[in-house]
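> only the shape, not the letters, is given here:
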């Protein structure tokens, strides 16, 4: 006898940062303007933000960024979009007919609006929103959450909406990234393993701190050890802190890769402007490693799930030059998850857990949290 159990229809909205429509200067300028005018990305009042972005950054940075995007571009287009559509297709196949998977980009195309329109009027009982950023930050996941709420509030019927805040500590995520890295560690020996995360202004981290203790040690030792101490463990007070989550990601990956503490370093890239950003800075760290005699370095970018300008060009090429100029001999970037089957399995696990179709793995996700 056939089962009469009702299986709710669930929408799955996956959202990545975005990309210009093409690598030419006008398209790059449009992308930069939309991206940097987001008040969660550049968190200053509207008028100075408007003048900064439209009068200075997009004017002078767009031509330079266009040249970098041209290095990254393929015949099929931007890698982040290519992998995005592949993930959308593969995840849909993995989840089956009871789910509708839709890809959106926070900036440019396909927009979050277009992605949500695919889910609208489908009679969905819930939508699971997964910003494709492993660690939560207001400027990334928080911006996606805000955009979705702004759009969905206009719907006549709003389904149950569940936002995934972060997934850096899902066992499937750690396993997927570690397995990609292991092939390089098996092929050759490395003197050090670097984990480079996208940077943020320190003020954004402090804004999200309800305890008043975030980065306090930085006043005594602003370069490395003082700041590292406040993120040495992940606990109830810093659980939502981007920097603390990045250090926790490194610890989880180092454990999966069977690396010792003195074999790994966590650092932060892509700083912009004169205000202090999260430290230690990747470029400074690379130079120090070379000066200390580290000749072979393996580099991870665990804040990105798809290869893009910040991984392929910045970490893979620009930092390689910095390392070699400082005396290093071999620099190897570990590629992102892209459309790896293990990544699809990770996303499926995230969806099923948040759809309450399988028990939450509390034991696995609580190993990095200390009360």
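Arrived safely. Remember, it's a predicted structure, so these values are computed and weren't measured experimentally. Residues are numbered from 1 along each chain as shown.
> okay, CA-based contacts and neighbour counts for the rest of this
OK.
> quick one: the helices in the chain?
In the chain, the helices defined using DSSP state H lie at 25-36, 46-50, 58-72, 79-95, 112-117, 143-152, 171-187, 202-207, 225-230, 242-256, 282-291, 319-325, 341-354, 362-365.
> other SSEs contacting the first one?
Under the contact definition 3 or more C-alpha pairs under 8 Å, 6 or more residues apart in numbering; DSSP states H and E, helix 25-36 sits against helix 58-72, strand 99-107.
> what's the answer for the fourth one, then?
Counting by 3+ C-alpha pairs under 8 Å, 6+ apart, the packing neighbours recorded for helix 79-95 are strand 10-18, strand 99-107, helix 341-354.
> how far away is residue 37 from residue 30?
11 Å (C-alpha to C-alpha, to the nearest Å).
> sorry, slip of the keys, the one I care about is residue 205.
Distance, residue 205 to residue 30, by C-alpha to C-alpha: 28 Å.
> comparing these two, which residue is more hemmed in?
A count of neighbours by other C-alpha atoms under 10 Å puts residue 205 above the other of residue 205 and residue 30, at 20 against 16.
> in a markdown table, list the helices and strands packed on helix 79-95 along with mean neighbour count.
Output for these, formatted as a markdown table (neighbours: other C-alpha atoms under 10 Å):
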| stretch | mean neighbour count |
| --- | --- |
| strand 10-18 | 24 |
| strand 99-107 | 24 |
| helix 341-354 | 19 |
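> and of those, who's closest to residue 166?
Nearest of the helices and strands packed on helix 79-95 to residue 166, taken as C-alpha to C-alpha: helix 341-354 at 10.0 Å.
> residues in contact with that closest one?
Helix 341-354 has contacts (C-alpha atoms under 8 Å, 6 or more residues apart in numbering) with 12, 87, 90-91, 94-95, 128, 162, 164, 167, 170, 172-173, 175-176, 337, 358-360.
> same check, this time on stretch 284-298
So stretch 284-298 is contacted by 189-194, 267, 319, 322-323, 326-334 (C-alpha under 8 Å, 6+ apart).
> I'd assumed residue 196 was in contact with residue 302.
Yes. The pair residue 302 and residue 196 passes the contact test of C-alpha atoms under 8 Å, sitting 7.2 Å apart.
> count the residues that sit near residue 97.
Number of residues near residue 97 (other C-alpha under 10 Å) recorded here: 11.
> err, residue 70, not the other one
13.
> which residues are in contact with it?
So residue 70 contacts 23, 24 (C-alpha under 8 Å, 6+ apart).
> ok, it to residue 316 distance?
For residue 70 relative to residue 316 (C-alpha to C-alpha), the value is 15 Å.
> before we move on, what about residue 310?
From residue 310 to residue 316 the distance is 9 Å (C-alpha to C-alpha).
> shared neighbours of those two, anything?
Common neighbours of residue 310 and residue 316 (C-alpha under 8 Å, 6+ apart) do not exist.
> what about versus this one:
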């Protein structure tokens, strides 16, 4: 095997140089069917995401899913695409810029997407060219799960195992317990309440996951519930106001419950006509928040008899969010 390297010089004897790798889920290159087919093929081929026998899933993926889903997904992406491209990538770049400015010129900060571009490998090779000997990996998923954070670990180690000189690594597994992160989320919700009033129900909608993954030991469900509890306590809200739900399920098997869309469909009949919804699992707004939560689920709620529906934006590059992530990174800097 040929290992990737950069020329060795006296810098290896100098004080250590730390690089930061930020990773988010990813995005297609364009909101069209061919781009979505490539993106979904990479995403849905990850065994962390789809835990089915490989041959069986390959037949389903290429025989059914990639023949039907890309066109539908392309239409959804077209509804949220901006002049700067994918919202997720544009916001992630803003976060990268803010973190880099806060950490200073001596700490290179690279951005990689787990699926699509810029890839994790591309971002790591940027850092390699700057001759880092320490690496901090921050997956931008507050709550750990195998299909997200675990998959980032796989991608990082897959690239690093091809390097001749492997840096010291600090992999941040999750940060949902970080007080500054909880404060940033609480601040965003409190600001919303000050503007629109206290909703009858405040839904904390997290990205879904098959129930069998949790049954097999993935801690994601417990981490999501704990996140809701921490924010609820910080805001001093009545326990009956807050609900933890799960969105974006795929396929016919059972996923984590309660489901966000089913919950929204039933709430008006139970007398809850004014709701607000926030998605703490997403560090940046993306298709699942801007289209699914802000539009699709709003329509579902209003058509079911709701009267007020508000989506509270992801933390994105809010100053308090960036301060929370910078504080987290500085723990591992030296």
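Everything's here; your move. Treat the numbers as computed from the prediction; the structure is a model and nothing was measured.
> tell me which of the helices of structure 1 is the most buried.
Highest mean neighbour count of those: helix 242-256, a mean of 23 (counted as mean count of other C-alpha atoms under 10 Å).
> matching residues in structure 2 for that helix?
Using TM-score structural alignment, helix 242-256 of structure 1 lines up with residues 220-234 of structure 2.
> quick check: residue 119 of structure 1 touching residue 100?
Yes. Between residue 119 of structure 1 and residue 100 a contact is recorded at 7.2 Å, counting by C-alpha under 8 Å.
> what sits in contact with each of the two?
The contact sets of residue 119 of structure 1 and residue 100 overlap at residue 11 (C-alpha under 8 Å, 6+ apart).
> equivalent range in structure 1 for stretch 57-64 of structure 2?
Stretch 57-64 of structure 2 covers residues 49-56 of structure 1 once aligned (TM-score structural alignment).
> aligned partner of residue 262 of structure 2 in structure 1?
Looks like residue 262 of structure 2 aligns to residue 284 there (TM-score structural alignment).
> how far away is its match from residue 267 of structure 1?
Where residue 267 of structure 1 is concerned, residue 284 of structure 1 sits at a distance of 9 Å (C-alpha to C-alpha).
> can you pull the contacts of residue 133 of structure 1?
16, 140, 141, 166, 167, 303, 304, 305.
> dump those to CSV, plus distance to residue 60 of structure 1.
Below are these laid out as CSV (distance: C-alpha to C-alpha, whole Å):
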residue, distance to residue 60 of structure 1
16, 25
140, 24
141, 28
166, 34
167, 36
303, 27
304, 26
305, 29
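> what's the closest of those to residue 45 of structure 1?
Closest approach between the contacts of residue 133 of structure 1 and residue 45 of structure 1, by C-alpha to C-alpha: residue 140, at 18.5 Å.
> distance of the aligned partner of that closest one in structure 2 relative to residue 114 of structure 2?
Residue pairing (TM-score structural alignment): residue 140 of structure 1 is matched to residue 148 of structure 2. Residue 148 of structure 2 is 9 Å from residue 114 of structure 2, where distance means C-alpha to C-alpha.
> any shared contact partners between the two?
Joint contacts of residue 148 of structure 2 and residue 114 (C-alpha under 8 Å, 6+ apart) are residue 25.
> just to revisit the earlier point, let's have the helices of structure 1 in TSV, adding distance to residue 133 of structure 1.
Output for those, formatted as TSV (distance: least, C-alpha to C-alpha, whole Å):
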stretch	distance to residue 133 of structure 1
helix 25-36	16
helix 46-50	24
helix 58-72	20
helix 79-95	13
helix 112-117	15
helix 143-152	10
helix 171-187	11
helix 202-207	16
helix 225-230	22
helix 242-256	11
helix 282-291	19
helix 319-325	22
helix 341-354	12
helix 362-365	17
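> re earlier: any chance of the helices and strands packed on helix 79-95 of structure 1 in a markdown table, with distance to residue 255 of structure 1 too?
Compiled in a markdown table, the helices and strands packed on helix 79-95 of structure 1 are given as follows (distance: least, C-alpha to C-alpha, whole Å):
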| stretch | distance to residue 255 of structure 1 |
| --- | --- |
| strand 10-18 | 27 |
| strand 99-107 | 32 |
| helix 341-354 | 18 |
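> residue 263 of structure 1: which of these is closest?
Comparing these under C-alpha to C-alpha, the one sitting nearest is helix 341-354, at 25.5 Å.
> where does the closest one end up in structure 2?
Mapped onto structure 2 using TM-score structural alignment, helix 341-354 of structure 1 covers residues 319-332.
> next one: that stretch to chain centre, how far?
On the basis of C-alpha atoms, centre = their mean, to the nearest Å, the separation between the geometric centre of stretch 319-332 of structure 2 and that of its chain is 17 Å.
> next: stretch 273-280 of structure 2.
Worked out by C-alpha atoms, centre = their mean, stretch 273-280 of structure 2 lies 19 Å from the chain centre.
> same check on stretch 328-340 of structure 1?
The answer for stretch 328-340 of structure 1 is 16 Å, by C-alpha atoms, centre = their mean.
> show me what counts as buried in that stretch.
Residues 328, 331, 332, 333, 334, 335, 336, 337, 338, 339, 340 are the ones in stretch 328-340 of structure 1 that count as buried (16 or more other C-alpha atoms under 10 Å).
> looking at those, which is nearest residue 20 of structure 1?
Nearest to residue 20 of structure 1 among the buried residues of stretch 328-340 of structure 1 is residue 338, at 18.3 Å by C-alpha to C-alpha.
> which ones are touching that closest one?
When contacts are counted by C-alpha under 8 Å, 6+ apart, residue 338 of structure 1 touches 83, 84, 87, 305, 306, 307.
> isn't residue 279 of structure 1 right up against residue 268?
Yes. Contact criterion C-alpha under 8 Å: residue 279 of structure 1 and residue 268 qualify, at 6.2 Å.
> nice, that's everything, thank you.
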